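Asker: Let's see this in three dimensions:
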Amino acid sequence: MNASNTLADNGHVSEVVLRFSCNDQPGIVAAVANAFALQGFNIRESSQFEDPHTGKFFMRTVLSSCQGEKSLAQVRSVFQPLAQRFDMDWQLHDYQYKPKVVIAVSKWGHCLEHLLNSWKRGVLPIDIVAVVSNHQDMASLCQWYGVPYHYLPVTKDTKAEQEQQILALMQELAADFLVLARYMQILSDNLCQQLKGKAINIHHSFLPGFKGAKPYHQAHQRGVKLIGATAHYVTPDLDEGPIIEQAVERVTHANTPDALVEIGRDVERVVLYRAVLWHAQHRVLLNEDKTVVFNR
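Answerer: Now for the predicted structure:
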C-alpha cells in the first residue's frame, strides 16, 4: 500500500527518502538495495528494525542518484511491484522537500518561538506557512518573523466551525502537517481522524503520567523528582497518541509549582523541536500504538 504523497513531491529529484513497514521476512533489504541500484541510486543512509513482538520490519533509507535528476513519479512506479511483493506500507519522498507546516498556539509562546527561530535559522527543514490561535497574544511575534497569523477564536458552541476553518486553511496552503505548540484546546474526534499521523502535540508531562490539565501541579502534589515533556501524535484518546519523543529534568522538594512550570518549558521546547524535525525528515514510522524513530 502506497501512502499518499503531496503534489510537491512529484517533480524531479536527485535524492529520495524511502520508509516502509511490512511483515518481517528474508530478502527485504537485498531486494530494496537491488531495486534502487538498478535505477542508478546509491544508499547514503539506512536504518532498520525488526519488532519481535509484532513480527514487523521497519526501514528508512536515503538514496542519492548517480545519474543526475530523475522523475520521482517514475522512481515510485518502478518500486511499486516490489512494494506489492512484500505488502509494504510505504512512502517515497523528495529528500530535499521541506514539508509545509501550520502551527497552532494559545497564550504560551515558548514552543512557538523556538520553532520559528529554528526555522528562520535554517536548522529546521520545514516551511512554516501559517500560525493559528484562539488568542491574539502571539500575533506580534509572528509578525516579527513574517509568518501569517490567523486569529480563530473558539467557544464550545463554535468548536466545529473553528476546526473546519483550521482544516480549510491547511488545505488551502497545502500544509503537510499540524503542530500543536501548547495549543490548549482538545481537538475533536473528527479532526483527529482527518489528521491521523499528521498532527503533533506537546504535552507538558512525561506521559503516561499526569495526563490532562495542570500536570506540573499534579507532579508537585505527588512530590516527583523528575518532570518531563512528551511529543506525540494526536488521536481521539486524550494524551494517548503514539509517542515520538520525551525528555526529563531533575527537580527537588524545594521547587514550587510555578518553578516546575518554568523548568518544564525548557524541556517542552527541545522535545517538540525534535519531534517536528524527525517527522519532517520521515524518521518516524507508526507501529500500532507506538512509533519506530530512526533518529540516529
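Asker: only C-alpha atoms for contact and neighbour calcs from this point on.
Answerer: Fine.
Asker: In the strand or helix carrying N190, which residues are buried?
Answerer: Here N190, judged by DSSP states H and E, is contained in helix 189-194. For helix 189-194, a neighbour-count test (16 or more other CA atoms under 10 Å) marks L191, C192 as buried.
Asker: Point out the other helices and strands that it packs with.
Answerer: Applying 3 or more CA pairs under 8 Å, 6 or more residues apart in numbering; DSSP states H and E, we find helix 189-194 packed against no helix or strand.
Asker: Recalculate using a threshold of 10 Å.
Answerer: helix 159-172, strand 199-203 (3 or more CA pairs under 10 Å, 6 or more residues apart in numbering; DSSP states H and E).
Asker: Can you list the helices and strands that the first one packs against?
Answerer: If I follow you right, that is helix 159-172. Applying 3+ CA pairs under 10 Å, 6+ apart, one finds that helix 159-172 makes contact with strand 100-105, strand 127-133, strand 149-151, strand 177-180, helix 189-194.
Asker: again, but for the last one
Answerer: Here strand 199-203 touches strand 100-105, strand 177-180, helix 189-194, strand 226-233, strand 243-250, helix 257-280, going by 3+ CA pairs under 10 Å, 6+ apart.
Asker: Go again with 7 Å.
Answerer: strand 177-180, strand 226-233 (3 or more CA pairs under 7 Å, 6 or more residues apart in numbering; DSSP states H and E).
Asker: in the last one, what's buried?
Answerer: Within strand 226-233, the residues that qualify as buried by neighbour count (16+ other CA under 10 Å) are I227, G228, A229, T230, A231, H232, Y233.
Asker: Next, the angle strand 226-233 makes with the host helix or strand of Q221.
Answerer: In this structure, Q221 sits in helix 215-222 according to DSSP H and E. Helix 215-222 and strand 226-233 are oriented at 150 degrees to each other (axes from the mean of the first three to the mean of the last three CA atoms, to 10 degrees).
Asker: Going C-terminal from the helix or strand harbouring A83, what's the next secondary structure element?
Answerer: For A83, the enclosing helix or strand under DSSP H and E is helix 72-85. Using DSSP H and E, the helix or strand that follows helix 72-85 in sequence is strand 89-94.
Asker: what angle do that next one and helix 72-85 make?
Answerer: Using the same axes, to 10 degrees: strand 89-94 against helix 72-85 is 160 degrees.
Asker: Please provide the structure for the following sequence as well, for comparison with the first:
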Amino acid sequence: MTTTTAVERPVITPASRKADPAQPSVLRKLAPPVVVAVVAVALWWIAALLVNSLIFPTPAEAMHSLADDLGKAEFRANVLDSLRILVLGYVASTIAGTLLGLALGVSAFWTRAILPIFYSVNSIPKIVLYPIFLSFLGIGELSRAGFTFYAAFVPMFLVAVESTAAVQQIHLKMAASLQVGWPRLIRQIVIPSALPALATGMRMTFGLAFLGLLLAEMFSSSSGIGYELLRNVSLVRMENIMGTVVLIMVMALPPTIALQWLEHRVTAKYGG
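Answerer: So this is what the prediction gives:
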C-alpha cells in the first residue's frame, strides 16, 4: 500500500515579502543621495580649508550664519512670504497649464496653430520678459506671483499639449466609432494616456517656478528670500550667502522628492 505525501506550499506573508532581498529597501534608496550629500559637504569643507580665504566660508560658518538669520523675525517672514507665493504660483500654473493644454491638444488644428508661438515664447530667456510684468503689475507681490506663474505655466502648457496630441489615433478612432462624447473621451482616454507626461511636467516646472520667483525677488522686491540673497551679495557676506543657498536647497528638496515619487507612481500605473 502506497501513501502520498502532500507537498506543502510556502505561505507568502507580508513579512516574507518585506524580507525579499530582490525588493529595494528604503535604506538602499536613500543611501546614494545621502552619500552624495556627505561627499559634497566634505569637498566644500576641504576646499574652504585649502583656500584659507576670509570670503570663502566653511560649512560650519555658513550654518552658523544661517542659524543667526533664522533667529530674526524679518528673515523668517521673508522666507514664509516666498513660500506662500511659490505655492500659489506653482499650483495655479499647473492647473491652468494642464487644463488649457488638454483642451487645445485634442484639436489638431489648434495644436499646429498655437504650439510654434508658445515654443518661441518659451525659448526667450525668462528674465528678459520680467520688465513687462513690472510695467503692468508694478513692483510688489503681484508682479512676483505673476512671474512665478509665467515661468511654470508655459512649459506645463507645452507638456500638456504634446502629451494630449500624442494619444494613439486608434483609440480616438475607436471612441469616434462608438460615438463617445467629449467629456467621456477626455476622462477615459486622453487623461490616462497623458498622465505620465503630466506628472513629469509637474516635477520639472516646480524648479522653474522657484527660479522665476527668486529672479523676481532679486531684481525688484523688498521682501522674500531672493531679496535676502541679493542683499547679502551687495554686502559681500559670504557666510550668509552660502547659508541662504543651503536654505533654498532645503526648501526645494521635499517638494521635489514628493513630485518624483508621484511621477514614479503615475508612470508605473499608466505608463503602459
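Asker: Report the TM-score for the pair.
Answerer: TM-score for the superposed chains, counting by TM-score structural alignment, normalised by the length of structure 2: 0.23, backed by 108 aligned residues with a CA RMSD of 6.1 Å.
Asker: hmm, back to that, closest one of the buried residues of strand 226-233 of structure 1 to V78 of structure 1?
Answerer: Distance to V78 of structure 1, by CA to CA, is smallest for Y233 among these, at 31.5 Å.
Asker: which residues touch the closest residue to N201 of structure 1 other than its chain neighbours?
Answerer: Nearest residue to N201 of structure 1, sequence neighbours excluded (CA to CA, 6 or more residues apart in numbering): L180, at 4.7 Å. By CA atoms under 7 Å, 6 or more residues apart in numbering, the contact set of L180 of structure 1 is I103, A104, V105, I200, N201, I202.
Asker: Go ahead and confirm the second one touches V131.
Answerer: In this case it means A104 of structure 1. Yes - A104 of structure 1 lies in contact with V131 (CA atoms under 7 Å); the separation is 5.8 Å.
Asker: how far does stretch 28-47 of structure 1 stretch from start to finish?
Answerer: 13 Å (CA to CA, to the nearest Å).
Asker: for it, which positions count as buried?
Answerer: Those would be I28, A35, F36, Q39, F41, N42, I43, S46, for stretch 28-47 of structure 1 by 16+ other CA under 10 Å.
Asker: now stretch 255-271 of structure 2
Answerer: T256, L259, Q260, L262, E263, V266, T267.
Asker: Report the inter-axis angle for the strand or helix carrying T61 of structure 1 versus strand 89-94.
Answerer: Assigned by DSSP H and E, T61 of structure 1 belongs to strand 56-65. Orientation note: strand 56-65 of structure 1 sits at an angle of 20 degrees relative to strand 89-94 (the same axes, to 10 degrees).
Asker: Could I get the full set of strands for structure 2?
Answerer: Shown for structure 2, no strands are assigned by DSSP state E.
Asker: To what extent is L178 of structure 1 buried, counted in neighbours?
Answerer: For L178 of structure 1, the neighbour count with other CA atoms under 10 Å is 26.
Asker: Next one: the closest residue to E163 of structure 1 other than its chain neighbours from K159 of structure 1, what distance?
Answerer: Nearest residue to E163 of structure 1, sequence neighbours excluded (CA to CA, 6+ apart): L191, at 7.2 Å. Separation of L191 of structure 1 from K159 of structure 1 (CA to CA): 11 Å.
Asker: same deal with V17 of structure 1?
Answerer: Taking CA to CA as the measure, V17 of structure 1 falls 37 Å from K159 of structure 1.
Asker: Those two: which is more packed in?
Answerer: Neighbours were counted for V17 of structure 1 and for K159 using other CA under 10 Å; V17 has more, 22 against 16.
Asker: Contacts only, for the residue lying closest to the more buried one once chain neighbours are set aside.
Answerer: Excluding the flanking residues, the one nearest V17 of structure 1 by CA to CA, 6+ apart is V62, at 4.4 Å. Listed by CA under 7 Å, 6+ apart, the contact partners of V62 of structure 1 are V16, V17, L18, I43, R44, E45, S46.
Asker: by contact count, what packs against the host helix or strand of the fourth one?
Answerer: Mapping I43 of structure 1 onto the secondary structure by DSSP H and E places it in strand 41-51. Other elements packing on strand 41-51 of structure 1 under the criterion 3+ CA pairs under 7 Å, 6+ apart are strand 56-65.
Asker: so the helix holding Q221 of structure 1 versus strand 199-203, what angle?
Answerer: 30 degrees.
Asker: just checking, what packs against helix 215-222 of structure 1?
Answerer: Against helix 215-222 of structure 1 (3+ CA pairs under 7 Å, 6+ apart) you get helix 257-280.
Asker: Helix or strand next in line after the helix it packs on, which one?
Answerer: strand 284-287.
Asker: And for the residue lying closest to L230 of structure 2 once chain neighbours are set aside, the neighbour number?
Answerer: Leaving aside its chain neighbours, L230 of structure 2 sits nearest to M218 (5.7 Å; criterion: CA to CA, 6+ apart). M218 of structure 2: 19 surrounding residues under other CA under 10 Å.
Asker: With D69 of structure 2 instead?
Answerer: 17.
Asker: From L18 of structure 1, how far off is Q80 of structure 1?
Answerer: Going from Q80 of structure 1 to L18 of structure 1 by CA to CA gives 12 Å.
Asker: between those two, which one's more packed in?
Answerer: Using other CA under 10 Å as the criterion, Q80 of structure 1 and L18 rank with L18 on top: 20 against 15.
Asker: Quick check: next helix or strand after the helix or strand harbouring that one?
Answerer: According to DSSP H and E, L18 of structure 1 maps onto strand 15-23. For strand 15-23 of structure 1, the following helix or strand on the C-terminal side (DSSP H and E) is helix 28-37.
Asker: Can you lay out the helices and strands packed on helix 159-172 of structure 1 as CSV showing distance to L169 of structure 1?
Answerer: Shown next, in CSV, are those (distance: least, CA to CA, whole Å):
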stretch, distance to L169 of structure 1
strand 100-105, 9
strand 127-133, 9
strand 149-151, 9
strand 177-180, 11
helix 189-194, 13
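Asker: quick one: which of these is nearest K56 of structure 1?
Answerer: Of all those, helix 189-194 comes closest under CA to CA, at 23.9 Å.
Asker: Please report the distance of the residue nearest to the spatial centre of structure 2 from Y130 of structure 2.
Answerer: For structure 2, F206 is the residue whose C-alpha lies nearest the centre (CA atoms, centre = their mean; 2.9 Å). Relative to Y130 of structure 2, F206 of structure 2 is positioned 19 Å away (CA to CA).
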